[in-house]
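Student: sequence and predicted structure below; questions after.
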Amino acid sequence: MNINLLRASSALALLLSQSALADEVIDLGEIIISGGLTPVEESKYGRASTVITSEELAERGISSVQDALRSVPGIMVNGSGDSFTQVRIRGGEANHTLILIDGVEATGGDREYILSGLDTANIERIEVLRGPQSAFYGSNASTGVINIITKTGNVGTEYSTSVEYGSGGVRGSARVSTRTERGGISFSLAHENDRGFDISGDGGEKDGIRRNTLQFKGDYLVTDQLKLGFNFRKSNEAYESDSNSNSATNAAQYVVDDTAPFSDRDEQLAQVYAELDTLGGRLKHRLSFERTDYDQSFSGFAPTETKTEAAKYLLSFGLDGQPADSANHLLNALAEWEEDSSSSNAAFNRETKSLALEYRGSFANGFNIQLGARRDNNSVFEDATTWNASASYTFQNSGIRLHTSAGTGIANPSYFELFANNTYSSSWGTSTYIGNPNLKPEENRSFDIGVEVPFLQERGSIDVTYFRETLTNEIESYYSHTDATLGDVYNYRNQAGDSERKGFEVAANLEASEKVDLRLSYTHLDATNPNGSVEVRRPEHELLLSATVQSFYGRGAITTDIRHVSGNWDTQFFGSYATAELPSYTTVDVAARYDLTDNVVLTGRITNLFDKEYSDVWGYAKRGRAIYVGLESTF
């Protein structure tokens, strides 16, 4: 069979299956779609997780995914300007976070997904799972998963548009969807022209971002037992940055204001899936095929083209005789094939064949358990086995919920680390990098335990989680020798020793009155290298305080977010090349909404209200105060 056709029909199956779960089982707000091989009820889920809904995004005036993630406990979002933003979970490496869009890998090949320009306009919810998820998602879900789930629309025909203009730029979006009880389709467009700011901090040439996204998705219940679906998404992005000075002696000199560096990026993902119910729904089958293409070029050079293709078959069986969607005892089994490639190493492909099992049990006394295991057979490096176990218990009288989890996750070696044979010349001299095909995947071991406590007649709740994670076999480059022709030669190896990360997360919310809602998110992190030195770009303290006040006689709301970051260390690539602590900072954002009519909303927001100068990376400035006004309509 043609593999592309097979992938297409498979992806269609998967989307259909997810839609069926949402339509037939539980309200979307009560499940975590990404929580296992199939969706999990939030109250029964033992792992630490956060769900950001479209309502919260709109209420807080959040326009980008990277800004949305800054409010999640356990998440560190930082980078050199808005065009190169990395996400770390619980102090892990940036490439240890798996980012999905509608369940499909956002980036192809071995690339780490860089958040920039990803708009929230057509997003239904963002699910963040903290702790290793490789037992369900494979490589790169070593410290957690972020699944960005886009809107499909309700029964009937819907139209929605938005436009926003401000000192930072302009963005707009449009979506149309039509659905019946048996399925539907949706089509959306989003455009952003962020004029940017000078990331060197000198107040010179602005470094902007321009991004366009198109998405087309649908599903249909062919029979009462068979559903088919598809999803296609395409984005193109262009962004600018600044150069670095080799002779800099301080942070102000390191980033040079110029017009030289720029990048073009093309992203494309496709999925087709099918889901079949048998034995009265007790036995479910899901077949999906997925493909992600991710091409990126820098400063006009030929793009590096990366690709990931996957075929998945999932079987779900209700062990207690109930339909799989509602069974108290459920067995899931997954067979998966995945292959990725990169034009940077065209002679090498990485292929993985995987088997995974998951058991979920819910007991009458409020106890829930989830167990998972996975075996990855890799074609070019060492095979890997990962596991996952979690449990939760809810006290029926008080509503207090205990939750705990443990498990392992992996991150595969990159093409460059495996196969590099590259020589570079610069004003610093000549360097050559030689890959090591005998590398092992990096492995993360994790444990967490927490308690969620409702209070004030369930008008509020607080969830506190302690976590501890250990990274082993971390891949590092090291100086090998100097060659007359090759210059300084560097090789790759699995690092000896462990990188330790521990801390705690707090998430709280309170309906203080009928008009006032309060939210709190806090993370304390202690992350160290095997030699005891501090890990860079992992703040020790991150705090978010948020308040929403219903106003304008019930026709609108005002939200204020206060964010504080301290204890963030980074390497200075200038002077003595020391690792030093960045200054702590506090920023304030304000957003407002007002219902002009039942269908049209006036929006406004101010980011960095007090024009605070701050940085997450030595030498790179962050955006100052920016003011925006917009309109949203839904019919």
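Tutor: Sure, I can see it. Numbers count the residues shown, from 1 in each chain.
Student: please make it C-alpha for all contacts and neighbour counts, starting now.
Tutor: OK.
Student: run through who's touching stretch 168-179.
Tutor: 121-122, 152-165, 184-197, 626-628 (C-alpha atoms under 8 Å, 6 or more residues apart in numbering).
Student: give me the most central residue, the protein.
Tutor: Ile146 (3.2 Å; C-alpha atoms, centre = their mean).
Student: comparison target, given below:
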Amino acid sequence: MRVQKGLVMGLLVVLLGTAAAVNAGAQDQAEAVSLGDVVVTATRTPTPEGAVGVSHTVITEEEIQARQAADVAELLRDVAGITLVRQGSQGAQSVIFPRGGENNFTMVLIDGVQVNLGGGDFYWETLSTDNIERIEIIRGPQSALYGSDAIGGVIQIFTKSGYGPPSVEVSTAHGARSENGNYLGEQHLRVSGGNDQMGFSVAYGRIDDGGALDINNDYWNNTLSARFDLFPKDNWEITLTGRLNDSRYEYPTESIGDKYSPLDPDQHEREMDTVVGLTTRVQATSWWENVASVGYHRNDREIDDPYNPETDFYAWNGEYEETRTTFDYHANLTFSPADPVSSVLTLGYEYERETYHQESTDFATTKLTADRTNDALYVQEQLSFFDRVHLVGGFRVEDNSAFGTEVSPRGSIAVDIRETGTKLRAAAGKGIKEPTFYENFADDAWTLGNEDLDPETAVSWEVGVDQRLWEDRVTIGLTYFESRYKDLIAYVPTPYPAPPVRTPNFFNVQEAESRGVELAVKVRAMENVTLGGSYTFLDTEVTDDGGLGSVAFKEGKDLIRRPSHAASGWIDWRWGGFRTFVKGLYVGERDDVYWRVAERVELDDYFVLDATVSYQVPAPAPIKDMEVFVKGSNILDEDYEEAFGFTAPGASFMAGLSFKL
């Protein structure tokens, strides 16, 4: 009944807004204003960067193209405050730690649709750059706007829209890995176009990688992405987006990696990920905008490990299916009570339903089926004075069928001193993360879930300054932050001898904290030369291990796999028809765990250098923008580990061709 009431309320508001828009007519439309560089994810409204009070990074289509990046994970490596860890070669499990938080502390959105698994997990290895226009990274808790899972930040992917005459873009690249000569391939195709009434952009991409290991390390990935925009009236737009990803990864490694265990010749994972979003925006009057959206995400995974006497004690197979369906409505109400004051008030409601099904087979078959629902109301006020001082405050109230009611507030301030090119900013907020389905509902021979778990929480604050120099040819961003993580969920072993009545194995008993400094610099040294870089200092500590004595989460010690120092630098140089992009990444020493002997180890620091060189080739009509390119990864063939026991890939090189029709 609660679901039906929420949907009916949302649909009524949308219908009222649409009717008002039709009656208002074109004469009541707000005058078009050019906002310049804007950020959408920080406030859910297009906001000029000078008015954004939270630390953020925007990766543009131009930057993606310059790097010839095939997957999003490689782009995130260079972002201040983010640590990315990949357990092996391309296709291996890849996770990020935002500002020292856990690897399930970042909400991921594709065109507004959340694609995390229930409980926050997201694996970056299968997300390609096909049809991506820009990526916005917002650091710090954002649960006031986005709810559970936005505990450490939000990363939103925006799909390209179509415009202009119909066009076709083609790219093909082929290469090999240095350690074994295994094949590398990337194929991309995009068709797009549009006019004043509609636009479309449809793309397909294929990635093939023979792997860095000699046994069972193949990976392939197919991605189909589409976006359709309709503009029935000047004040009404409808956007339909979809993304389908089908991938298969063969991995011979167990939990302790490939260096300290025999390699399994048959173990593999197959994954199918589906995302669909429908959004309508109606500018009912000059001051009232209605935004309604429906989102659907489904993830299907199968892990198959046939029995091999050299590596396995038994055969194992696991199938996982997770879905999330959401409905969101919010109104943006714009007011200017006085000339130097402007206000945007956002009022919203969101409904979410998650389902989970797991079936695994070893000696017996184990099944788990569960679902959760969530209703949320959120409010946000954006208040600006003299177009210089920008205040944002808001909160969200969630009613979750699993963890009950939670309130998440946040606030920020940005002071734009245009005369000196300086922006001062500060932000603070609370974030929450719901338990995973397994933590809530597990019921097998080894583990019993806890349906009374609270969400994990984070309280964070930051202060920063952004400085523009030399007629905006130099930009510098500096941020200091602190975060406190509480009610972290831990596995608590069943006591021995076991009690007569089973007790849950998961409890909110652990705490940690992190603090650090983030620096980002970009310099346009000459018209054809741009360079930049980032640096992160991170200090983490386990403040309460829950009395469990875990080697991976030990009181007074650093959180594992988080380096104290990380830096990246790049240069983009164009001359004539040539373009060269060179990027270096340094990751400092960090703790990890050798699970076979349950001991902490220290991973060495490493430096990886990548480079791309392209050349614009004159081509006869109808071919245009023809380009040949060569790109190399880890061109110095650095020997390193991102996770203990897992071999990181050595040097690899590819050559390719791209053009438009």
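Tutor: On my side now, so go ahead. Because the structure is a prediction, the values reported are computed rather than measured.
Student: wait, a strand at the residue nearest to the centre of structure 1?
Tutor: Yes. Counting by DSSP: H, G, I helix; E, B strand; the rest coil, one finds Ile146 of structure 1 located in a strand.
Student: can you find the partner of it in structure 2?
Tutor: Using TM-score structural alignment, the equivalent of Ile146 of structure 1 in structure 2 is Ile155.
Student: ok, its match touching Leu109?
Tutor: Yes. Under the criterion of C-alpha atoms under 8 Å, Ile155 of structure 2 makes contact with Leu109 at 6.3 Å.
Student: for Arg281 of structure 2, which non-adjacent residue is spatially closest?
Tutor: Val291 (4.6 Å; C-alpha to C-alpha, 6 or more residues apart in numbering).
Student: show me where the stretch 151-300 of structure 2 has strands.
Tutor: For the stretch 151-300 of structure 2, applying DSSP state E, counting those that start in this stretch gives strands covering 153-159, 164-177, 183-194, 198-209, 219-233, 236-250, 268-285, 288-305.
Student: now do the helices in structure 2.
Tutor: Here structure 2 has its helices, by DSSP state H, at 2-24, 61-67, 72-76, 143-146, 437-441.
Student: so which of those gets nearest Gln283 of structure 2?
Tutor: helix 2-24 (6.3 Å; C-alpha to C-alpha).
Student: buried residues in the closest one?
Tutor: Of all the residues in helix 2-24 of structure 2, those buried under the rule 16 or more other C-alpha atoms under 10 Å are 6-7, 10, 13-14, 17-18, 20-22, 24.
Student: circling back to that earlier point, make CSV out of the helices of structure 2 and add distance to Thr361 of structure 2.
Tutor: Converted to CSV, the helices of structure 2 look like this (distance: least, C-alpha to C-alpha, whole Å):
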stretch, distance to Thr361 of structure 2
helix 2-24, 35
helix 61-67, 42
helix 72-76, 32
helix 143-146, 36
helix 437-441, 16
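Student: test my guess that Ile562 of structure 1 contacts Ser546.
Tutor: Yes. Using C-alpha under 8 Å, Ile562 of structure 1 is in contact with Ser546, at 6.3 Å.
Student: which one of these two is surrounded by more residues?
Tutor: Ser546 (20 against 16; other C-alpha atoms under 10 Å).
Student: for Val529 of structure 2, see how far away the equivalent of that one over in structure 2 is.
Tutor: By TM-score structural alignment, Ser546 of structure 1 lines up with Trp570 in structure 2. Per C-alpha to C-alpha, to the nearest Å, Trp570 of structure 2 is found 11 Å from Val529 of structure 2.
Student: contacts only, for Asn422 of structure 1.
Tutor: Contacts of Asn422 of structure 1 by C-alpha under 8 Å, 6+ apart are 432-434.
Student: among the residues you listed, which lie within strands?
Tutor: 432-434 (DSSP state E).
Student: make a markdown table out of those and add neighbour count and distance to Ala310 of structure 1.
Tutor: Formatted as a markdown table, those follow (neighbours: other C-alpha atoms under 10 Å; distance: C-alpha to C-alpha, whole Å):
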| residue | neighbour count | distance to Ala310 of structure 1 |
| --- | --- | --- |
| Thr432 | 20 | 34 |
| Tyr433 | 23 | 30 |
| Ile434 | 19 | 29 |
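Student: thinking again about what came up before, let me know the closest of the buried residues of helix 2-24 of structure 2 to Asp246 of structure 2.
Tutor: Leu7 (31.8 Å).
Student: to what extent is the residue nearest to the closest one when sequence neighbours are not counted buried, counted in neighbours?
Tutor: Closest residue to Leu7 of structure 2 apart from its sequence neighbours, by C-alpha to C-alpha, 6+ apart: Phe327 at 7.5 Å. Per other C-alpha under 10 Å, the neighbour tally for Phe327 of structure 2 reads 22.
Student: which ones are touching the aligned residue in structure 1 for Phe327 of structure 2?
Tutor: Counting by TM-score structural alignment, Phe327 of structure 2 lines up with Ala311 in structure 1. For Ala311 of structure 1, the contact set (C-alpha under 8 Å, 6+ apart) comprises 7, 10, 287-290, 336-338.
Student: got it, and Trp287 of structure 2?
Tutor: Trp287 of structure 2 neighbours (C-alpha under 8 Å, 6+ apart): 30, 332-335.
Student: now it: how far from Ser343 of structure 2?
Tutor: Taken as C-alpha to C-alpha, the span from Trp287 of structure 2 to Ser343 of structure 2 is 10 Å.
Student: spell out which residues are contacts of both of those two.
Tutor: By C-alpha under 8 Å, 6+ apart, the residues touching both Trp287 of structure 2 and Ser343 are 333-335.
Student: so what does Asp37 of structure 2 match up with in structure 1?
Tutor: Per TM-score structural alignment, Asp37 of structure 2 is aligned with Glu30.
Student: correct me if wrong: that match contacts Glu42.
Tutor: Yes. Here Glu30 of structure 1 reaches Glu42: they are 5.7 Å apart, a contact under C-alpha under 8 Å.
Student: who has more neighbours, those two?
Tutor: Shown here are Glu30 of structure 1 and Glu42; by other C-alpha under 10 Å, Glu42 has more neighbours (17 against 11).
Student: so what corresponds to that one in structure 2?
Tutor: In structure 2, Glu42 of structure 1 lands on Glu49 (TM-score structural alignment).
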